[in-house]
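In: got a sequence here, can you model it:
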Amino acid sequence: MSQRQQNHLFEKTISTQPIYDGRIIKVQVDEVLLPNGNTAKREIVKHQGAVAVIPLTEDGKLVVVRQFRKPLEKAIVEIPAGKLERGEDPLDCAKRELEEETGYTARHYEKLSSFYTSPGFADELLHVYVATGLTKGESRPDEDEFVDMIELTLDEAHELHRTGEICDAKTIVALFAWENRLLRANG
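Out: Predicted structure coming up:
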């Protein structure tokens, strides 16, 4: 369906009220004109975008980090990821985040996908890369970032998903992308 055919769904912004301007997000409330002529309020989180990396070792393991996530009040296991700096190329960000969080560098990066994490209220676009040809080094997390680096087999990763330690969308997408990659390679 073309953009022109979708115009009947468009919501025109009437006004925008800034609510919060933080280091990672901005929050605003937009008043919009609906296609039926009524108005509505939309609470919107603006985000600069982020990257996530699916690092795969030569011996068939996934490199992940365990990190405390305050909104969840618990530590979870995730693939390495981080926020894009203003004007930063997503691939450069992927390389930086992989090395900072795990110490690994990679010879090869392949873009897997880009997707919006929560389009009902946020504009965050997440770019996901597969990293192979890994070389181990020393991690350098940000000063307010505390992580444990772990290497998992596919079965171990699925078990952590089953128990809820892997519970974020990007890492769940990574698990299925990894499994699909293995199936294609063995298929």
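
In: switch to C-alpha atoms for all contacts and neighbour counts from now on
Out: Fine.

In: residues in contact with Val45?
Out: With contacts taken as Cα atoms under 8 Å, 6 or more residues apart in numbering, Val45 has the following neighbours: 25-28, 121-123.

In: helix or strand for it, which one?
Out: strand 39-47 (DSSP states H and E).

In: and that strand, what's buried?
Out: 43-47 (16 or more other Cα atoms under 10 Å).

In: just the strands from the protein, written as ranges.
Out: Remark: strands of the chain, listed N- to C-terminal, are 12-21, 25-33, 39-47, 50-55, 62-69, 74-78, 81-83, 105-116, 125-135, 147-152; assignment by DSSP state E.

In: packed most tightly, which of those strands would that be?
Out: For the strands of the chain, the largest average neighbour count (mean count of other Cα atoms under 10 Å) is found in strand 50-55, namely a mean of 26.

In: now the angle from that strand to strand 125-135?
Out: Interaxial angle, strand 50-55 versus strand 125-135 (axes from the mean of the first three to the mean of the last three Cα atoms, to 10 degrees): 30 degrees.

In: alongside the first, I'd like the structure of this one:
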Amino acid sequence: MDAPGTWTRLSQREAYAHFIRVRVDTYRTGSGSVSEWDVLEQPDCVCVVAFTERGTALVFEQFRVGPERRIAEIPGGIVDPGEEPVAAALRELREETGYAAGVHWYAGSEWTGASSTRRKHVVIAGDCVRAGDPEWGDDESGVVRELSAAAMLDHLLAGESTDSGAAVRALVRFAREAEIAPELVGLRDAVRDLLAL
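Out: Just a heads-up that it's a prediction; the model follows:
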């Protein structure tokens, strides 16, 4: 059995480069075997669990090429080079939905896969208000929808979003947070009530 940390990378080569870059890394394991691994080189991304002033949750329903259908996603996207994850999350919220957050809380990040360089950052946003029209790029189109908080949780738990796991983890972490800014207490208590359903 391999001991932790005994793998050694022997080589690395690019296999494919377009929207996603794939490289092939060759490793020697602790047992001495040599194997190749496909690694997805992807920039970090963000997603936002956003609640309006009325307590509804925002989703952006759009076509997704992997599943080949429309999916109601929580707002999110790529972290631009040099951009902080929270700033990227608030920008994506505004661009995809036209809403701006009144308050927000950074819920951390997680790896998106064992063979990926990407981390997915999650922000919980509250008191979101309409600040203008969405600002979609040339390759974006869809419908902004509001769901009840309970319907949003059901949607996430059903696994019907590409960010379901990250979003639920973020909601649980937020609900468990004891030390929180006063302006976030109401939102945290609403999330606690939601998770107690």
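
In: check the spacing between the nearest residue to Ala166 of the second structure once chain neighbours are set aside and Ile78 of the second structure real quick.
Out: Using Cα to Cα, 6 or more residues apart in numbering and skipping residues adjacent in sequence, the residue nearest Ala166 of the second structure is Val122, 6.9 Å away. As judged by Cα to Cα, to the nearest Å, Val122 of the second structure and Ile78 of the second structure stand 12 Å apart.

In: okay, and the common contacts of these two?
Out: By the contact definition Cα under 8 Å, 6+ apart, Val122 of the second structure and Ile78 are jointly contacted by Val46.

In: picking up where we left off before, what's the mean deviation for the strand holding Val45 of the first structure versus the second structure?
Out: On superposition with the second structure, the mean distance recorded for strand 39-47 of the first structure (mean Cα distance after the TM-score superposition for the first structure) is 0.6 Å.

In: which residue numbers in the second structure go with that strand?
Out: Matched against the second structure by TM-score structural alignment, strand 39-47 of the first structure falls on residues 34-42.

In: centre of the chain to the matching stretch, how far?
Out: Using Cα atoms, centre = their mean, to the nearest Å, the distance from the centre of stretch 34-42 of the second structure to the centre of the chain it belongs to is 22 Å.

In: need the buried residues of strand 39-47 of the first structure in TSV (columns: distance to Glu100 of the first structure).
Out: Output for the buried residues of strand 39-47 of the first structure, formatted as TSV (distance: Cα to Cα, whole Å):
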residue	distance to Glu100 of the first structure
Glu43	33
Ile44	30
Val45	26
Lys46	25
His47	21
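
In: from these, pick the one nearest Thr117 of the first structure.
Out: Ranked by distance to Thr117 of the first structure (Cα to Cα), those are led by His47 at 10.5 Å.

In: roughly how far does that closest one sit from Glu31 of the first structure?
Out: Distance, His47 of the first structure to Glu31 of the first structure, by Cα to Cα: 19 Å.

In: got it, and Leu175 of the first structure?
Out: Using Cα to Cα, we find Leu175 of the first structure at a distance of 39 Å from Glu31 of the first structure.

In: got it, and Asn180 of the first structure?
Out: When distance is defined by Cα to Cα, Asn180 of the first structure is 42 Å away from Glu31 of the first structure.

In: can you check Thr163 of the first structure too?
Out: With the distance defined as Cα to Cα, Thr163 of the first structure ends up 41 Å from Glu31 of the first structure.

In: repeat that for Leu98 of the first structure.
Out: If you measure Leu98 of the first structure against Glu31 of the first structure using Cα to Cα, the figure is 40 Å.

In: equivalent analysis for Arg86 of the first structure, please.
Out: Summarising the geometry, the distance separating Arg86 of the first structure from Glu31 of the first structure, computed by Cα to Cα, is 27 Å.

In: need the single longest helix in the first structure, by residues.
Out: Once the first structure is assigned using DSSP state H, the helix that runs over the most residues is helix 169-186.

In: buried residues in it?
Out: Buried residues in helix 169-186 of the first structure, defined by neighbour count with 16+ other Cα under 10 Å: 170-172, 174-175, 178.

In: what's it packed up against?
Out: In terms of contacts (3 or more Cα pairs under 8 Å, 6 or more residues apart in numbering; DSSP states H and E), helix 169-186 of the first structure is packed against strand 50-55, helix 154-163.

In: which residue sits farthest out from the middle of the first structure?
Out: Relative to the centre of the first structure, and counting by Cα atoms, centre = their mean, the farthest-placed residue is Gly37 at 35.8 Å.

In: now that residue: how far from Phe121 of the first structure?
Out: Here Gly37 of the first structure is placed at a distance of 21 Å from Phe121 of the first structure (Cα to Cα).

In: got it, and Pro55 of the first structure?
Out: Using Cα to Cα, one gets 29 Å for the distance from Pro55 of the first structure to Phe121 of the first structure.

In: cool, Glu110 of the first structure as well?
Out: According to Cα to Cα, Glu110 of the first structure stands 29 Å off from Phe121 of the first structure.

In: then Phe176 of the first structure?
Out: Using Cα to Cα, Phe176 of the first structure is found at 25 Å from Phe121 of the first structure.

In: just Ala40 of the first structure next, same as before
Out: From Ala40 of the first structure over to Phe121 of the first structure the distance is 14 Å, taken as Cα to Cα.
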